[in-house]
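1. just to be clear, the model below is a prediction. Sequence and coordinates:
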Amino acid sequence: MADSASSLGIPDAPPIEGARHLHSGKVRDLYELTEGPYAGGLLMVASDRISAYDFVLDTTIPDKGEILTRMSLWWFDQLADLVPHHVLSTDVPAAVRGRAVVCERLEMFPVECVARGYLTGSGLADYRATASEGHSVCGIALPAGLEDGSRLPEPIFTPATKADLGDHDENVDYDAVVATVGADDAARLRELTLQVYARAEAVARERGIVLADTKLEFGRRSDPSTGSRQAREIVLGDEVLTPDSSRFWPADQWQPGRTQPSYDKQIVRDWLTSPESGWDRSSGEAPPPLPAEVVERTRARYLEAYELLTGQRW
């Protein structure tokens, strides 16, 4: 794992007193707490790192980790009546205060649970690739004539496999989920994913934002009394409904048939692929540092999404 993380440009995770580093992803660092009331639990830290085109950039986005953490916590509260979540406490070591949570250990399902209400991204690619067979995404038939950004007749569950660090998730059909986790769990994951999306889509729409799609991760909570699989409930984990895991678009600028303006790191992607950056995406070389103006515009975009969705000032 260390070699893989290093090759992607992920820096070594900083030591944290009372915690043991377990793993680093493109944005998050995971630790095990070794002392205190939650010893044995997990400390999930959101860094200010930003990734693009399978590289973690040398440049960070100030406050990004705290924005993502605050947004996830806000959404967990909005969804609490639908599904329990993994957060145990926000009382974390001073070094990561504001951008970390203490969370419980879960047996994570090896499935990315994706809900789509609009056609774009890999869903659009699947739709176009299946044109000769009648148009579908993850085995779900869709009508002809849809464009980039089109609203779907109804939200759909489009799962993906969890890829190793540095690889791409691969879209799969529902039968593949059944084969991986069993029929009962597959049905429950689909149900919860679509329920969460429906709730969040309505909340976002009230605030002038289109929630095009979102990726969720679920796990099982152990029952300390029996350890029985049947007695363990499904829990929402990781981050939830942030610009890193979801596509948010300004509703007043939504226009099918083109790439939509978005509340995420599209500003970074656009600059990296522009002549100004001087970077050749096919070269295999790491991207160059971001200009200050790109950093500030990206930070402002994340902040705007946070403030519009939560109604809270930064």
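-> Looks like it came in fine.

2. going by C-alpha atoms from here, please, whenever you check contacts or count neighbours.
-> OK.

3. ok, now which ones touch Leu216?
-> Contact analysis of Leu216 by CA atoms under 8 Å, 6 or more residues apart in numbering lists 112-114, 193, 236-241, 245.

4. look at it and give its secondary structure.
-> strand (DSSP: H, G, I helix; E, B strand; the rest coil).

5. separation between it and Met108?
-> Distance from Leu216 to Met108, counting by CA to CA, to the nearest Å: 11 Å.

6. ok, back up a step: let me know the closest of the contacts of Leu216 to Ala163.
-> Using CA to CA, Glu112 is the member of the contacts of Leu216 that lies nearest Ala163, at 9.3 Å.

7. just the contacts of Leu216: which are in helices?
-> Thr193 (DSSP state H).

8. the contacts of Leu216 in strands, which ones?
-> Among the contacts of Leu216, the ones falling in strands (DSSP state E) are 112-114, 236-237.

9. this is the comparison structure:
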Amino acid sequence: MTLDANGDSPPSLYEFDAAGALLSTQLPLPRKSGKVRDLYDLGETLLVVSTDRISAFDYILPSGIPDKGRLLTQMSAFWFDFLGGRHHLISTDVPASLSGFDTGPLEGRIMEVQKAQVVPFECVVRGYLEGSGWREYQESGQICGEALPAGLRQCDQLPEPIFTPATKAERGHDENVSIQRMISDLGRETAEALREKSLDIYQRASRHARSRGILIADTKFEFGTIGDELVLIDEVLTPDSSRFWDASIYQPGAAQPSFDKQFVREWLSQCGWDKNSPPPALPDDIIRQTAAKYREAYERLS
């Protein structure tokens, strides 16, 4: 063990839980932290570190999902390459500027990206009727001002994929809004470009996923601007940003099993937690099942 000048052990750069999940990184660089990712400013570029943290019901849980961050990073890298076009990813290799640090825990879970001015909307595309879209449809027959046919069931495929933007919330849930709200805030040209790009990406990704036996029920994209150009940023088409369903067992009319943190949400809903106090640790079997679903989604899609 290396000691600092005072004879003390230097602070650890990484925090792991008992299962080996990486919960936090503390590199000595300017840092911002979200629910899952730690973001570091490298000067000309940014370093995005996907930890193994997992959130549910707007809480970050005390238990992580081992290797979740690596799977999310590798899945995003796959999709950026598959989709082509303009995006912010530069490399998934550890930058040379970090050569003086212990970077072993970062391997496979980082993206060095270009800096971009983030567009303040989530670009949501829905191909199937579920989640907040299903709730809104039940109340009004619409989603974000988009009228839909009467008589649709939960998880029905929509006649055509629809673009349903949402405002980005720092805390709590994003708010679904109409395209008119986006036009008002960003201008018609930018809003229409975001809708067109989002629908195109969704449709191309959905064709590939379907060929691998997976339905992309809905997903959310983030875009930013570099100069005057709209660029795809953040993660893309992962189980944290999308609903993936197994095409072989798809049956509309009820909720579908999905390749995400479904086991976590179900256990938290049934364990007696009030969803207003610090959440409990996850049992080992829920951690294992959740990790297996993330890995299966990655392996089947990539």
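-> Yep, that arrived. Nothing here was measured: the structure is a model prediction, and the numbers come from that model.

10. take the ones in strands among the contacts of Leu216 of structure 1 and write them to JSON lines, including distance to Ile267 of structure 1 and neighbour count.
-> Formatted as JSON lines, these follow (distance: CA to CA, whole Å; neighbours: other CA atoms under 10 Å):
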{"residue": "Glu112", "distance to Ile267 of structure 1": "25", "neighbour count": "23"}
{"residue": "Cys113", "distance to Ile267 of structure 1": "26", "neighbour count": "24"}
{"residue": "Val114", "distance to Ile267 of structure 1": "23", "neighbour count": "23"}
{"residue": "Leu236", "distance to Ile267 of structure 1": "29", "neighbour count": "26"}
{"residue": "Gly237", "distance to Ile267 of structure 1": "28", "neighbour count": "21"}
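
11. aligned partner of Glu293 of structure 1 in structure 2?
-> Under the alignment by TM-score structural alignment, Glu293 of structure 1 pairs with Asp285 in structure 2.

12. Cys113 of structure 1 now?
-> Looks like Cys113 of structure 1 aligns to Cys123 there (TM-score structural alignment).

13. which residues touch that match?
-> Counted by CA under 8 Å, 6+ apart, Cys123 of structure 2 has contacts 163-166, 194-195, 198, 220-223.

14. switch the cut-off to 6 Å
-> 165, 220-221 (CA atoms under 6 Å, 6 or more residues apart in numbering).

15. now the helices for structure 1?
-> 2-7, 64-78, 121-129, 174-181, 183-206, 266-272, 292-310.

16. closest one to Ala94 of structure 1 among those helices?
-> Nearest to Ala94 of structure 1 among those is helix 64-78 (13.3 Å), distances taken as CA to CA.

17. and the closest one, how far from the chain's centre?
-> Put simply, helix 64-78 of structure 1 sits 12 Å off its chain's centre (CA atoms, centre = their mean, to the nearest Å).

18. how about it, which residues of structure 2 does it hit?
-> With TM-score structural alignment as the criterion, helix 64-78 of structure 1 aligns to 68-82.

19. how many residues are close by the residue nearest to Leu72 of structure 2 when sequence neighbours are not counted?
-> Spatially, and ignoring its direct neighbours in sequence, Leu72 of structure 2 is nearest to Thr238 (6.1 Å; CA to CA, 6 or more residues apart in numbering). Residues lying near Thr238 of structure 2 (other CA atoms under 10 Å) number 24.

20. which one in structure 1 is aligned with Thr238 of structure 2?
-> Per TM-score structural alignment, Thr238 of structure 2 is aligned with Thr242.

21. and for Val177 of structure 2?
-> Val177 of structure 2 maps onto Val172 in structure 1, by TM-score structural alignment.

22. need the contact list for that match.
-> Val172 of structure 1 makes contact with 138, 159-160, according to CA under 6 Å, 6+ apart.

23. hey, which of the helices of structure 1 is tucked in deepest?
-> Most buried of those, by mean neighbour count (mean count of other CA atoms under 10 Å): helix 64-78, with a mean of 20.
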